[in-house]
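> Task: produce atomic coordinates for the following.
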Amino acid sequence: MTTTAEYRTLDEFYPFYLGEHSNRTCRRLHFIGSSLGLAIMAYALATQTWALIAVALVQGYAWAWVGHFFFEHNKPATFKYPWLSFQGDWKMWWQMLTGKIPF
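You can find the predicted model right below:
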């Protein structure tokens, strides 16, 4: 799915974001990457191992991008909408965790 729309809020952007994540494997890879990134980030902060912050970010995005390139077959929204995409990642992660979106 491609778009030329300009989104200003997460509420405007999120329906597009979900459309870019219709493949279940892609969503699962996002969930895994975000969860690993979150765990590594928490560990980095707890131990003050600041270099792990970069590792946390790489983990989060690497899993997601594999999902897009190999399963969803689209370009990650983060390339055009980095902040909204980051917010969308965490909203989708929460909705998957709470069962609102199928895992």
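> contacts, neighbours, all on C-alpha from now
Noted.
> Other residues contacting the strand or helix carrying K91?
K91 belongs to helix 82-97 when assigned by DSSP states H and E. Around helix 82-97, the neighbours that count as contacts under Cα atoms under 8 Å, 6 or more residues apart in numbering are 9-10, 13-14, 17-18, 30-31, 34, 77-78, 101-103.
> Let's see this one next, to set against the first:
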Amino acid sequence: MAQTRIQSFSEFFVFYLGEHRNATCRALHFVGTGGFLTVFAAALITDPLRFGPALAGMLALGAVGANIENRRSAAPFLLGMIALGTWAQPMILAGVVWAYAFAWIGHFKLEHNKPATFTYPMWSLLGDFRMWGLMATGKLWTGDPVEAFTARES
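Model prediction:
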């Protein structure tokens, strides 16, 4: 029997936060995503004429992928985004490897769970960026992230 998929990003994000209850795991995600965002900014600054159009293509692939994630895995779209970014600026691949290395250490060594990116790759990427933003603004560093987030949202 087919597994029922989560139907919305809002519902997924609460699930995603639940997969990141360990504060050290969240800190590892913060370092990994921060490193990726630094590489991403450097790629855009150093070669905007090449990376800019690639970014437009990456955003288009991401939008399509995010819209189908409730029906099936958007892994091909995420891989397409990585390939397009790497084609335009090879250092993007290093940023991706950096981010996933930190995240997966957190999941396999601290959370002892399977990263959500294996089932919901596009929403996982969006969730990671959203979680990073919440942490960058001083939220979600301590305590239960689900409780902190749901208390904020209600």
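> Compile the contacts of helix 82-97 of the first structure into CSV and extend it with columns for distance to I53 of the first structure.
Output for the contacts of helix 82-97 of the first structure, formatted as CSV (distance: Cα to Cα, whole Å):
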residue, distance to I53 of the first structure
T9, 27
L10, 25
F13, 27
Y14, 26
Y17, 25
L18, 27
H30, 18
F31, 18
S34, 13
A77, 22
T78, 19
I101, 28
P102, 29
F103, 26
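> Please identify which pair of those residues lies farthest apart.
The two members of these with the most space between them (Cα to Cα) are T9 and F103, at 25.2 Å.
> the more surrounded of these two?
In this view T9 of the first structure and F103 are compared by other Cα atoms under 10 Å, and F103 has more residues nearby, 15 against 10.
> Find the nearest non-adjacent residue to that one, please.
Nearest non-adjacent residue to F103 of the first structure, counting by Cα to Cα, 6 or more residues apart in numbering: M96, 5.7 Å away.
> in the second structure, what residues pair with the helix holding K91 of the first structure?
Mapped onto the second structure using TM-score structural alignment, helix 82-97 of the first structure spans residues 121-136.
> A51 of the first structure -> the second structure?
Checking TM-score structural alignment: A51 of the first structure goes with P90.
> Determine the set of other helices and strands touching the lengthiest helix in the second structure.
Identified as the longest helix of the second structure according to DSSP state H is helix 23-46. Applying 3 or more Cα pairs under 8 Å, 6 or more residues apart in numbering; DSSP states H and E, one finds that helix 23-46 of the second structure makes contact with helix 48-68, helix 91-105, helix 121-136.
> Next, the angle from the last one to helix 23-46.
Direction vectors for helix 121-136 of the second structure and helix 23-46, defined by axes from the mean of the first three to the mean of the last three Cα atoms, to 10 degrees, enclose an angle of 100 degrees.
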